[in-house]
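Peer 1: following is a predicted model, sequence given first.
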Amino acid sequence: MKPLSPRAFLLKSCGLMLGVMVAGCGDAIAAPEQLQTLDRGHRILIQRGLQLNALTIGFTTKGKENDSELWQNWEASHFTTLDVGGELLALPESIAGKKSWSTWRGNPKDPTQSLPDRLFQSGQIKNLVSWQYKDEQDISEESELQELETWIKHYRPLLPNTLLYTNQHGDERFGGFGSTRDLTIQRYMRRIQPDLLMQDTYPYGIWNDLGNQGGRPAQLYYAMIRYRRLALAGNDGTGRRPIPYGLWIQTFKGSATGVGTWTRFPSESELSQQQFAALTLGFKLLNVFTYNGTSDVGGKLNAPFFNQPFGKQPTPAFQHIAEINQQSLNLGPTLVRLLSTDVRIIPRPPTLTDLIAPDISRWDTKADPYMTRLEVKNLGTLYGGRNGDVLVGYFKPLRESFDGPATNQQYFMLTNGLAGKKHSIEQTRQQLTVEFDFGESEITGLQRLNRKTGKVEPIQAGWTEEVAPGLNSRFDAVSDRKYRLTLILDGGTGDLFKFDTGATFVGQQQTQL
């Protein structure tokens, strides 16, 4: 008898039938006992979901609970969590009992009194998803580490379902408030054991965009790669128990002008670029600064989402962030159950203005077993029509058991890294051409988790999708066992795929075979 191929074995062992919608093989969502084998940070994220936080100013002011327009806009934004900053959640139970929230309060005099007892007594504490203790503090200071130790040891048993962490500036090379060296971060991780590693790097309009040339936020990419590497090494530095990682996303501009200030809002394509690049690199908590306007020591910071204070009169930027939030949440159940294994780039042509190089390995045919070619074409006129970056993120399930008996399943995310300072996602579209040789694997296609519908769809020869009039993505058979994916992606946008081996798509209850 001819041995079954890996795909046929999976189909037979799960009792599946081709051409029908069936329950996934094994528990794609993960049973409680599987979660207990994970680190605390990943367990909480799987239970709570991908986190899309937004720093809100004044939402806890008395009377705001009756402002229906404010809350209707908040729901329409598709952010998951109110970040109340240093404020206390002071909403009535009718509101607070339904809203996930985050804070960055701290009490240096007595860290064990950083949250009042009334929050625990009221039940509002059950919705505290994440707690960033203070902001951009110097974790090289012994006094700061002692304060953090006292805080986290006191609150960790009281908050078993809350992510506990700090935040530092991501790029240590140029100094900057809260920036710190790798060795300092590693010492902090070993001693404090944070649930998540968090950083902020705001690339748009700072230093006159010197670190953001040709549509590439190189300083941001550097910081993201750095914190990804540190988090994947885990708190003990061995890599055996990685922790999740997050970042603050720039959605503001300052009122001041000149070098050293943020002189403009991120564009539509840059908003997408930040969010999808982060997902491609494996980030699982994204926090925008800010949702509405605020004041800071550097001057007033304005948010682009509303024409009126307190989240009133949404702008086109609001509609865009709401859409990319919804698309991110459609990918979320899978992404929180995956672990980043590699990140590659097809870089745009170098220019004389490149001052900071992204610390990302170039894609080649050794990156995975089946891709043999990856090329990109700028479909617009931005930067003289020169190609922009393409990011490729590779993933595996956090636990092999998450997709049943299948092993060594590989996921990948293809992201168009092209963006412009004043440009829409349509003006920054690129065409990716990806060729595959599946050899003896008996794989004949891909699966994509559709970011617009949240459904897994088969990508087989003959598949097409209209992106815009006259622009179609497609998947074609080139020759025996060889295929070509032509993928049109909006600026800053990415798609999540896996090779169609017959294994369950992690995080999805059902899959189309």
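Peer 2: It's in.
Peer 1: all contacts plus neighbour counts: C-alpha atoms, from now on.
Peer 2: Fine.
Peer 1: how far does the top helix by length along the chain sit from its chain's centre?
Peer 2: Using DSSP state H, we find that the single longest helix of the chain is helix 316-335. Relative to the chain's own centre, helix 316-335 is displaced by 10 Å; criterion: Cα atoms, centre = their mean, to the nearest Å.
Peer 1: and the angle for the very next helix or strand once past that helix with helix 316-335?
Peer 2: Next helix or strand after helix 316-335 toward the C-terminus (DSSP states H and E): strand 338-346. Interaxial angle of strand 338-346 relative to helix 316-335 (axes from the mean of the first three to the mean of the last three Cα atoms, to 10 degrees): 120 degrees.
Peer 1: now do strand 338-346: which elements does it pack against?
Peer 2: strand 361-362, strand 390-397 (3 or more Cα pairs under 8 Å, 6 or more residues apart in numbering; DSSP states H and E).
Peer 1: contacts for whichever helix or strand comes after the longest one next, please.
Peer 2: Spelled out, it's strand 390-397. Moving toward the C-terminus from strand 390-397, the next helix or strand (DSSP H and E) is strand 411-416. When contacts are defined by Cα atoms under 8 Å, 6 or more residues apart in numbering, strand 411-416 is touched by residues 273, 276-277, 280, 388-396, 429-430, 489-499.
Peer 1: another one to put next to it:
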Amino acid sequence: MGLAILPKTFDLDEYRGVNYSALLAWKPRPTILQSAAEADYPWLLHLYGKEGPTPAFQQRVRGLLDEYEANVGMLVNDEPTLHGLNNFQQTGEVLAWLRATWPDRLHLSNIGPPGGERRHYYGKIKDPTPEQQQEAGDYSYGQYVRDYIRIARPDVHMYDIYVFNHGEGNESGVTDYWYQSLWVNRRAALAAGLPYWIFVQTWERPAGSRGYNVRLPSESDYRMQVFCALTYGFTGIANFMYCPGHQRDILMPGGDPSPLYEPAARAHAEVARLGRAMRFLTSTNVAHLPGRAGVRIPTYHENWKQGTAGDRRIRSIAILDDGLHRHGLIGHFRDDDGQTYFMVTNLYQHARRNADECAVRVRIVFDPGVKTILRLCRQTGEVERLTILNPDEGLVIHLPGGTGDLFKYDTGGFAGIE
């Protein structure tokens, strides 16, 4: 889904052309809500409820949801903190009221990324005690994520992170806190038994604009965000932003499609096909594939080795192409019947290169007893049965930049695929 806030540039058909599965209406704009309701197109509504579920807030929400049909959930506040005006406790009280009133819908908030000052997580306290000052100074991002889930109790865990910047040296590769954030949020959500979603970057704001220096992602940049998140088990992906709110978003300031519109639409169509199965899977492990040039192992991660996630049927995985930043990930999953899956993802991306220009080949060698492997095709949604003709040669797959393929052993069908 994409964040939509500007009625003058919003056209539902154009929005649906990006292959979103739902609409995120940021603040109640009647024109946007009406167009979704009339088309019976599922939409979530963002509202601020920083004072909790006051009578005025309750009346406002009831009025909106009575007037506009097809609502499937609410996103309350944005990047709340432990303390302060926009805090976990009041956010949780609003979510609890929404859940009790509309139990058949999803109710959530959204928290921020790592890399900020600790006050962005702990929040502000008027006249803090020495103990509170010490607690604020020691407050980590991991604690922030865990406290949010424990106190606010969302139906779905969600956070945002934006990692692509202008400037020499920022063309390829991303900061470590991209992987750190995926790992920390995945781990906390799994521990709480929650599905988890992510806001990814689809906006540009160059240097000199309120301290930002953010670039519009290329095709390979964008796919890396999306398929990397899938590899960690995220089941919901939102764009910040769809409507023009910066120099460029999915739409340009005048409402025309930006250079990211078509690449995002293609990626979303592939994600939707994989999502038919992935929404039924639980992530069990994520490991790094270092490549030939050698890349620093992301924080909290380990390089893949035989036996990772208890899977000894894979004997080796190797990226066959040389070059800096040509590395990858393997994510392991299981379904409710105990069947195991894995996703192999190419992390190579570049600010000025499309997905084909950042493609790599990956060789996977299996135990000789594995004669066939199943792959859910991103382009068609069909299940492909791949025969391993030579056990020593294994299987060589071609992955466009930032892209992943989902596999399972030939022990039954893909969950969710008839």
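Peer 2: Arrived safely, thanks for sending. What you are looking at is a predicted structure, and each value in this text was computed from that prediction instead of being measured.
Peer 1: on that earlier part again, deepest-packed of the helices and strands packed on strand 338-346 of the first structure, please.
Peer 2: Across those, averaging neighbours per residue (mean count of other Cα atoms under 10 Å) puts strand 390-397 on top, at a mean of 24.
Peer 1: tell me where the stretch 201-350 of the first structure has helices.
Peer 2: In the stretch 201-350 of the first structure, the helices defined using DSSP state H, counting those that start in this stretch lie at 218-232, 268-280, 316-335.
Peer 1: between the ones you listed, which gets nearest to residue 295 of the first structure?
Peer 2: With Cα to Cα, the closest approach to residue 295 of the first structure among those belongs to helix 316-335: 20.3 Å.
Peer 1: ok, back up a step: out of the helices of the stretch 201-350 of the first structure, which is closest to residue 510 of the first structure?
Peer 2: When those are compared (using Cα to Cα), the closest one is helix 316-335, at 12.3 Å.
Peer 1: now for the closest one, which elements pack on it?
Peer 2: Contact here means 3+ Cα pairs under 8 Å, 6+ apart; on that basis helix 316-335 of the first structure packs against helix 68-77, helix 268-280.
Peer 1: just the angle for the shortest one relative to helix 316-335, thanks.
Peer 2: With the same axes, to 10 degrees applied, the angle from helix 68-77 of the first structure to helix 316-335 works out at 50 degrees.
Peer 1: quick one: closest of the helices and strands packed on strand 338-346 of the first structure to residue 103 of the first structure.
Peer 2: Here strand 390-397 is closest among those (Cα to Cα), at 30.0 Å.
Peer 1: what angle do helix 316-335 and the closest one make with each other?
Peer 2: Going by the same axes, to 10 degrees, strand 390-397 of the first structure makes 40 degrees with helix 316-335.
Peer 1: same for strand 390-397 of the first structure, what does it pack against?
Peer 2: Applying 3+ Cα pairs under 8 Å, 6+ apart, we find strand 390-397 of the first structure packed against helix 268-280, strand 338-346, strand 411-416.
Peer 1: out of those, flag the one nearest residue 229 of the first structure.
Peer 2: Closest of these to residue 229 of the first structure is strand 338-346, at 9.9 Å (criterion: Cα to Cα).
Peer 1: what stretch of the second structure does the closest one fall on?
Peer 2: Using TM-score structural alignment, strand 338-346 of the first structure lines up with residues 281-289 of the second structure.
Peer 1: ok, and which of the helices and strands packed on helix 316-335 of the first structure has the densest surroundings?
Peer 2: helix 268-280 (a mean of 26).
Peer 1: and it, how far from the chain's centre?
Peer 2: Relative to its chain's centre, helix 268-280 of the first structure lies at 8 Å (Cα atoms, centre = their mean).
Peer 1: just stretch 336-355 of the first structure next, same as before
Peer 2: Distance, centroid of stretch 336-355 of the first structure to centroid of chain: 15 Å (Cα atoms, centre = their mean).
Peer 1: buried residues in that stretch?
Peer 2: The neighbour-count check on stretch 336-355 of the first structure (16 or more other Cα atoms under 10 Å) flags 336-348 as buried.
Peer 1: quick one: contacts of it?
Peer 2: If you take Cα under 8 Å, 6+ apart as the criterion, stretch 336-355 of the first structure is touched by 42, 45-46, 49-50, 210-211, 213-214, 280-282, 284, 360-363, 367, 374-375, 386-398, 402, 506-507.
Peer 1: how about a cut-off of 7 Å?
Peer 2: Stretch 336-355 of the first structure has contacts (Cα atoms under 7 Å, 6 or more residues apart in numbering) with 45-46, 49-50, 211, 213, 281-282, 284, 360-363, 387-398, 506-507.
Peer 1: go on, stretch 252-265 of the second structure?
Peer 2: The contact list for stretch 252-265 of the second structure (Cα under 7 Å, 6+ apart) reads 9, 17-19, 218-219, 244, 247-251.
Peer 1: format the helices of the stretch 201-350 of the first structure as a markdown table; extra columns: distance to residue 121 of the first structure.
Peer 2: Output for these, formatted as a markdown table (distance: least, Cα to Cα, whole Å):
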| stretch | distance to residue 121 of the first structure |
| --- | --- |
| helix 218-232 | 34 |
| helix 268-280 | 36 |
| helix 316-335 | 31 |
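Peer 1: most packed of these?
Peer 2: Ranked by mean neighbour count, the helices of the stretch 201-350 of the first structure are led by helix 268-280 with a mean of 26 (mean count of other Cα under 10 Å).
Peer 1: what's the mean deviation for that helix versus the second structure?
Peer 2: When the second structure is superposed, helix 268-280 of the first structure averages 0.5 Å from its matched positions, counting by mean Cα distance after the TM-score superposition for the first structure.
Peer 1: against the second structure, where does that helix fall?
Peer 2: Against the second structure, helix 268-280 of the first structure falls on residues 219-231 (TM-score structural alignment).
Peer 1: same thing with stretch 488-496 of the first structure?
Peer 2: Stretch 488-496 of the first structure maps onto residues 398-406 of the second structure, going by TM-score structural alignment.
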